[in-house]
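A.B. asks: Take a look and give me a structure for this.
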Amino acid sequence: MGRMTQRLKVHRIGDRSVSRIESVAVEEPLEIRVAALPDRGVPAGGNPLRPASTTVTTTMRLPGDDFDLALGHLVAEGLIGGGDDVATMMHCTDTGPDGSPTFNVVEVTLAAGVALRRPITERTEVATSACGVCGSTSVDDLIAALPHSPADDEAAFGLEAIHAGMAAMRSRQRVFEATGGVHAAALLAPDGEVLVVREDIGRHNAVDKVIGWAAREGRLPLRGHALLVSSRAGFEIAQKAAVAGAPVLACVSAATSLAVEVAERSGVTLLGFVRDPRATVYAHPGRISGTDPGL
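C.D. replies: This next block holds a predicted model:
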């Protein structure tokens, strides 16, 4: 799995101690930079101009799917509207102490005439893989700024389809299978097909990677789809689902109070503890067949 895992010598202790070689998930920083093209755009030769770039964030991540992560982060943070706002993405030629390329910097060049939709705030400077700090300072700000409202989405899923989607996501978690050390997110289509699965050491990064894939594929907003996540549902996860226009968010673990508030007010159906054959519906149960919409 290339740069995603590393083989290390470890010591298992307990009833019987043993030394062995095991795989661990690789954790490396990714710096996301954004540059804006002048109105004249890309020259005839096909190579974009190289305007000065600005660092949006540096996050610790599992290497791989870096363009999806960068694009998804910009969309989920409300900095751009979708894939059409981007002209090019490229890894910068940064090098490590040994002189070899690290591929730990992605530069996103906006399309001609496109500008970031809001200023880059101090909180975007550095983020851990777990913090996933959102661009809104309150639920009120988030709801007011939503580019797509999931509230009128008539999506419907049977609970068995959600469970089958979770099982399919788990079966495609190659890095988790090797290391046990990463989260995953997936996108479930209206017909029950799992369209994409992305892994990362941070659950927020995994969601950003799925949203970035959807942006590249021209699938935003995610009307009719369910976003699946192998973690709890916190404020930031619910925020990202709402910004992407996903009408259903299903998580393996519990939901927090702010996540429930975001789901209630944005119109997202929020499920937690999705573990076959059960689930807990925290908000808008009417989209899940077999539940009483009056509950």
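A.B. asks: switch to C-alpha atoms for all contacts and neighbour counts from now on
C.D. replies: OK.
A.B. asks: Next, the contact list for the residue nearest to Asp65 when sequence neighbours are not counted, please.
C.D. replies: In space, and not counting its chain neighbours, Asp65 is closest to Lys209: 6.9 Å by CA to CA, 6 or more residues apart in numbering. By CA atoms under 8 Å, 6 or more residues apart in numbering, the contact list for Lys209 reads 65-66, 68-73, 198.
A.B. asks: OK, contacts around the residue lying closest to Arg216 once chain neighbours are set aside?
C.D. replies: Spatially, and ignoring its direct neighbours in sequence, Arg216 is nearest to Gly83 (5.2 Å; CA to CA, 6+ apart). Neighbouring residues of Gly83 by CA under 8 Å, 6+ apart: 71, 215-218.
A.B. asks: run this one through as well so I can compare:
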Amino acid sequence: MEESLHPEKGSEHRVTPPHRSQAPRRKVHQVRQGQSQVHTDSLAGEEPLEIRLTHPSVRDPISIAVTMRTPGDDFDLAAGFLFTEGILPSREAIHSITYCRDPKVDGEQRYNIVNVNVYTDVSLHLEHLTRHFYTSSSCGVCGKASLEAIEVRGIQALPDGFTTTDEIIYELGNTLRLSQSVFEKTGGIHAAGWFDGQGNLLALREDIGRHNAVDKLLGHAFLHKHPPLSQGILMVSGRTSFEILQKAAVAGIPIVVAVSAPSSLAYDLAHQFNITLIGFAREGRFNIYTGGHRILLKGSNH
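C.D. replies: Okay, the predicted model is just below:
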């Protein structure tokens, strides 16, 4: 089991903590036509993950966030979260990523804590950490303030140029579904897929949380320098929220496709930052909410 990752070595190894299953089995009573049978069923794994930052100038690790996740690809999740929240500017800022090595922490629980270790000359931008703000605020945040918060971080509207076709969009959902190995076992887990403009699946990540699946996927691309995120399509298995579109804007992703519907604030963000937003992409149809100029329709001259 590899317990550390050094981005400069270019490792593509997918890290899963020991004794953790993405689809643990549990005893269930299955009832059909008044009869009950006992058998075992696979469930979507769910455990907490604490993401910490360590910096040579700070004595103790800085706790950034705790998220409920499906074990597996934890280093991708931590890197993707820090990237899309604007805390780390580049892959080169990371010296290594490790599980917790504190002997005072219970052995198994060490694998529910990830330390992202950065270089001495890296400036941390903890004021950019927005997820905690949005999820803990008791008084609420208006949509206008949410969009302005992204602008303050210097995120610009995406350029035009990248396009794909309706025929490719039609096929993304089938490709994503057939590639979801954990969903196949559990029926209760989300997926995020990264496609090129020709509809080829470049990477896929699964998690019980939609945002975590996206963080894992973008963290993978962030760490391993895959083709530019500006030249591809992000597809998610559920609905699209403000947070998912925020991550797309930070990463420079021009097209976001979902099996279900977008929220109103996701729509507003996509419109403001020139992101093509597509929903209900299943069964040979889809809705284009914003950025229709990037989708070339069969039989159209535009």
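A.B. asks: of the contacts of Lys209 of structure 1, closest to Val114 of structure 1?
C.D. replies: Val114 of structure 1 lies nearest to Leu71 out of those, by CA to CA, at 14.5 Å.
A.B. asks: Now check structure 2 for the residue matching the closest one.
C.D. replies: For Leu71 of structure 1, the aligned residue in structure 2 is Ala79 (criterion: TM-score structural alignment).
A.B. asks: Show the contacting residues for the closest residue in space to its match that isn't next to it in sequence.
C.D. replies: Using CA to CA, 6+ apart and skipping residues adjacent in sequence, the residue nearest Ala79 of structure 2 is Gly219, 4.9 Å away. Each residue near Gly219 of structure 2 by CA under 8 Å, 6+ apart is listed here: 75-81, 83.
A.B. asks: Could you do Arg223 of structure 1 as well?
C.D. replies: 150, 153, 155, 245-247.
A.B. asks: Of all pairs in those, which one spans the longest distance?
C.D. replies: Maximum pairwise distance among the contacts of Arg223 of structure 1 (CA to CA): 11.5 Å, between Ala155 and Gly245.
A.B. asks: Let's verify the residue nearest the centre of structure 2: helix, strand, or coil?
C.D. replies: Residue closest to the average C-alpha location in structure 2 (CA atoms, centre = their mean): Val214, at 1.3 Å. Three-state call for Val214 of structure 2 (DSSP: H, G, I helix; E, B strand; the rest coil): helix.
A.B. asks: pretty sure it is touching Ala192, no?
C.D. replies: Yes. Between Val214 of structure 2 and Ala192 there is a contact under CA atoms under 8 Å: 5.5 Å.
A.B. asks: Quickly list what's touching both of these two.
C.D. replies: Counting by CA under 8 Å, 6+ apart, the contacts common to Val214 of structure 2 and Ala192 are 205, 236.
A.B. asks: related to what we said a few turns ago, trace the residue nearest to the centre of structure 2 over to structure 1, please.
C.D. replies: Checking TM-score structural alignment: Val214 of structure 2 goes with Val207.
A.B. asks: for Gln22 of structure 2, same thing?
C.D. replies: Matched by TM-score structural alignment, Gln22 of structure 2 corresponds to Met4 in structure 1.
A.B. asks: residues contacting the closest residue to its match other than its chain neighbours?
C.D. replies: Nearest non-adjacent residue to Met4 of structure 1, counting by CA to CA, 6+ apart: Val26, 5.2 Å away. Applying CA under 8 Å, 6+ apart to Val26 of structure 1 gives the contacts 3-6, 62-63.
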